[in-house]
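K.L.:
missing the sequence, but the structure's below:
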């Protein structure tokens, strides 16, 4: 019964050929107990002798299955060449032939006879030379797979070391019991002592199969420490030390994504001390993952493991941390992956330095753009001073030169005509206007670095009171806020309102001009009038410095509007209004935080 339960558990949880051969070994334990039950239950010599001889092929097949299990479990399956496999399985076949023909040659058991023990008849016999050959082969194979398991235990770590030692100790214990039976030192007939011992070993193995915690509690390291220092080499000890001390997390996965081994740093990064034996999807805290990159499918178990390198962002009490995750394939002997090694490298500080450098680079680019823009403004200001001021200055100088020519050398008083005074006055006033507008253009075009939450309707109303708008009407539909410099935004509205009043006369003399301010569908805002509009062929010129259709205007108003928009990072365009007037549209705005 114990063997049957163990067989079912191992078979259901199988994920490798080692588990398959482990299940076969458990089945052999069932047959071992069955043939002994049949042997002692009979009351005739032929019956008991037949089932006793049937036991030896079962024992040979048990040893063969344990050998196969050990080779796969310890990763030495490359041993299975075709001729070695045939040689291995010829052993149970030869044993079966030798046992079933024992009546002819008596090489296995000799002189079989029944001996009374109370109400029971027990088969008594001696060992033939065939048995001793069988025992030599069996125990030789047993020594090989016990040695492989022992070395596997020395070289393994964590729960896999405990599991390997448990398997080794169980098989060694049962092997010792067979020695007592083979030398007839057992108080029970035949090899029944092994079956009785298996009652204890089987229960332990079932507990180990069902509970990983049971395996973890085994004091294996304490027991193996003298063996590790005596038989182990410096290399594995140094390797273990390095793996435990490095700052990188190292995780070893089998092909199914189950964690085989993990170092201390890896446990800390993952956030658990009990990772070994669990699937990676069971130990990862998915609620802490901020960005999986291209690793999401492998972390939740929906994607097959494969070699990859990507970044994983995790939320931690100290803030977000970034791990560089490198999954490397462990090649098997048949060219198929035997497992995977995952290297976790904390690159949070590197990422932060990179972000700081990018911010500094962006700041430098901003400063560069700002300086270039300021230089452009200075060049523009210099051009205005040297070119735009020249005309009114020449006019004033011309009139004053005429007056000067008429004064003569004796300083006599000369009468200056009113028209001359008027022309000089107009020229000087125009020079003052140009200077004021040029200064405004230079100031307003500077890049804006500090923004505020500004309610558009409030600034529009203030600008309306600052401009002589005559009988024009203002309509507002802009009760939201934007991020802007309030003083420069005020200057935008003042220039647009002044431009609309001065140049946007309505088609009908009986109608007053109406100016509307509102938000557009794309998140920007507009200033629109219902005047005569701007011809399409002139719209590309209206933002040029000095462009004006007025004899008294400087042509800087709309240039200032464009420069203020650019200083905010906006774009401004002119189109037809809904009623045929002019519409200025501003796009690229950032909504205020309170309205976002």
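P.N.:
Noted; the coordinates are in hand. Please read these numbers as outputs of a predicted model, since none were measured by experiment.
K.L.:
C-alpha only now, for contacts and for neighbours.
P.N.:
OK.
K.L.:
list the buried ones in the lengthiest strand in the chain?
P.N.:
Taking DSSP state E as the criterion, the chain has its longest strand at strand 319-331. For strand 319-331, a neighbour-count test (16 or more other CA atoms under 10 Å) marks 321-330 as buried.
K.L.:
any chance of those residues in a markdown table, plus distance to residue 390?
P.N.:
Below are the buried residues of strand 319-331 laid out as a markdown table (distance: CA to CA, whole Å):
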| residue | distance to residue 390 |
| --- | --- |
| 321 | 64 |
| 322 | 63 |
| 323 | 66 |
| 324 | 66 |
| 325 | 69 |
| 326 | 71 |
| 327 | 74 |
| 328 | 76 |
| 329 | 79 |
| 330 | 82 |
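K.L.:
Show me which of those is closest to residue 57.
P.N.:
For these, the closest approach to residue 57 (CA to CA) belongs to residue 330, at 38.4 Å.
K.L.:
Helices along the stretch 201-350 of the chain, start to end?
P.N.:
Taking DSSP state H, counting those that start in this stretch as the test, the helices found in the stretch 201-350 of the chain are 212-216, 220-231, 234-245, 264-270, 280-283, 296-299, 348-383.
K.L.:
of those, which approaches residue 142 most closely?
P.N.:
Smallest distance to residue 142 across the helices of the stretch 201-350 of the chain (CA to CA): 20.0 Å, for helix 220-231.
K.L.:
Use this one as the comparison:
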């Protein structure tokens, strides 16, 4: 039988648990979608962490406290990987999440749990544990071992990586998504600042503020779901859009060097890798159409049709050229988009020929 004690500190932790579960239930029907699965894992990890914290604070005996503290690490070790996976999917980088890499992300949590629960035999996670009965409720303090610090470095690395991806998305995304992303970033800072405060001994004695700070996180996420339609409207990364375009896209700098190109552009230029193209002059790769290269060498804006030789035939494209400006309005290069209209052009010529033949017959 576990002896329990009451402390008002469990109230915000119970709130975090309930709100996390409610958020998961709200988002669950929206599967499948970018970020949905890792978001569900994240909310469930937060719920488990908070609930185990409630049990740890409520228990009286040292061994019970250690057990529930270890139990928290099911959620604690799940949060960093889920956060990184969520930010990867949310920002359109889900291709990085191969099965092999997801499996690698699970290794550290499994090892940490193993070391935490077997700590009495080696002391690598907690070198020393003592029960403090001097306050209004029993707490316990730990002198952390090397395995704890290794877990901390790993966790913070994943959190920082995920936050960096969101920060990049914040700078690039349209206004519609910025409030979502900013809320996510702010909500992620609170618990990790609280965790650092606890680890380095600046929190109230023997009280980990991290799960309490998740109150801010889940409230911010809840507000995002309600106010900004979070997980309904998810930004699509520039890379995803450009890589999947059927139109050839080339970005030239002011010296007409190619600085970016999509797969359709590589196919048009008969190149297999961006490394074969980036940094080269556009004219070097369009040697079959020197007149076109010369004609549009300095054109900043255009919307026309062109023909490009393809063996004994010709391929037809709509050509659109747009200037690229920096934040100060200065010209930095040009965007060239080529949309193939060969089939449309040939069909139009065929219809025109049929109409002319019909008119000749009726004369």
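P.N.:
Looks like it arrived, so ask away. Please read these numbers as outputs of a predicted model, since none were measured by experiment.
K.L.:
if we can go back for a sec, corresponding residues in the second structure for the longest strand of the first structure?
P.N.:
On the second structure, no counterpart of strand 319-331 of the first structure exists by TM-score structural alignment.
K.L.:
contacts for that strand?
P.N.:
Here strand 319-331 of the first structure makes contact (CA atoms under 8 Å, 6 or more residues apart in numbering) with 306-315, 337-348, 351.
K.L.:
likewise stretch 73-90 of the first structure?
P.N.:
Residues from elsewhere that reach stretch 73-90 of the first structure (CA under 8 Å, 6+ apart): 18, 64, 71, 148-149, 152, 333.
K.L.:
hmm, back to that, now do the longest strand of the first structure: distance to the chain's middle.
P.N.:
For strand 319-331 of the first structure, the separation from the chain centroid amounts to 9 Å (computed by CA atoms, centre = their mean, to the nearest Å).
K.L.:
Could you tell me the angle between that strand and helix 348-383?
P.N.:
Orientation check (axes from the mean of the first three to the mean of the last three CA atoms, to 10 degrees): strand 319-331 of the first structure against helix 348-383 gives 120 degrees.
K.L.:
give me the stretch of the first structure that the strand of greatest length in the second structure matches.
P.N.:
Using DSSP E, we find that the single longest strand of the second structure is strand 313-325. Under TM-score structural alignment, there is no match for strand 313-325 of the second structure anywhere in the first structure.
K.L.:
So which bits of the next helix or strand after that strand are buried?
P.N.:
Note on strand 313-325 of the second structure: by DSSP states H and E, the next helix or strand toward the C-terminus is strand 331-340. Of the residues in strand 331-340 of the second structure, 333-340 count as buried by neighbour count, 16+ other CA under 10 Å.
K.L.:
just stretch 171-178 of the first structure next, same as before
P.N.:
Going by neighbour count (16+ other CA under 10 Å), the buried part of stretch 171-178 of the first structure is 171, 174-175, 177-178.
K.L.:
now that stretch: which residue numbers in the second structure?
P.N.:
The aligned range for stretch 171-178 of the first structure is 188-195, by TM-score structural alignment.
K.L.:
Would you mind confirming that residue 33 of the first structure makes contact with residue 196?
P.N.:
No: at 9.0 Å, residue 33 of the first structure does not count as touching residue 196 under the criterion of CA atoms under 8 Å.
K.L.:
Please enumerate the helices of the stretch 401-550 of the first structure.
P.N.:
Assigned by DSSP H, counting those that start in this stretch, the stretch 401-550 of the first structure shows helices spanning 418-444, 456-466, 486-503.
K.L.:
so can I have TSV of these showing mean neighbour count and distance to residue 159 of the first structure?
P.N.:
Output for those, formatted as TSV (neighbours: other CA atoms under 10 Å; distance: least, CA to CA, whole Å):
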stretch	mean neighbour count	distance to residue 159 of the first structure
helix 418-444	17	72
helix 456-466	17	68
helix 486-503	20	68
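K.L.:
Export those to TSV and append columns for distance to residue 85 of the first structure.
P.N.:
Formatted as TSV, those follow (distance: least, CA to CA, whole Å):
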stretch	distance to residue 85 of the first structure
helix 418-444	90
helix 456-466	87
helix 486-503	88
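K.L.:
ok so, going back, of residue 33 and residue 196 of the first structure, who's got more company?
P.N.:
Applying other CA atoms under 10 Å to residue 33 of the first structure and residue 196 shows that residue 33 carries more neighbours, namely 20 against 14.
K.L.:
who does the helix or strand containing the more buried one touch, helix- and strand-wise?
P.N.:
Using DSSP H and E, residue 33 of the first structure sits within helix 17-41. Applying 3 or more CA pairs under 8 Å, 6 or more residues apart in numbering; DSSP states H and E, we find helix 17-41 of the first structure packed against helix 2-12, helix 45-73, helix 192-210.
K.L.:
picking up where we left off before, now flag whichever of the buried residues of stretch 171-178 of the first structure is closest to residue 226 of the first structure.
P.N.:
The closest of these to residue 226 of the first structure turns out to be residue 171 (CA to CA; 21.2 Å).
K.L.:
nearest residue to the closest one other than its sequence neighbours?
P.N.:
Of all residues beyond its chain neighbours, the one nearest residue 171 of the first structure is residue 146 (7.6 Å), with distances taken as CA to CA, 6 or more residues apart in numbering.
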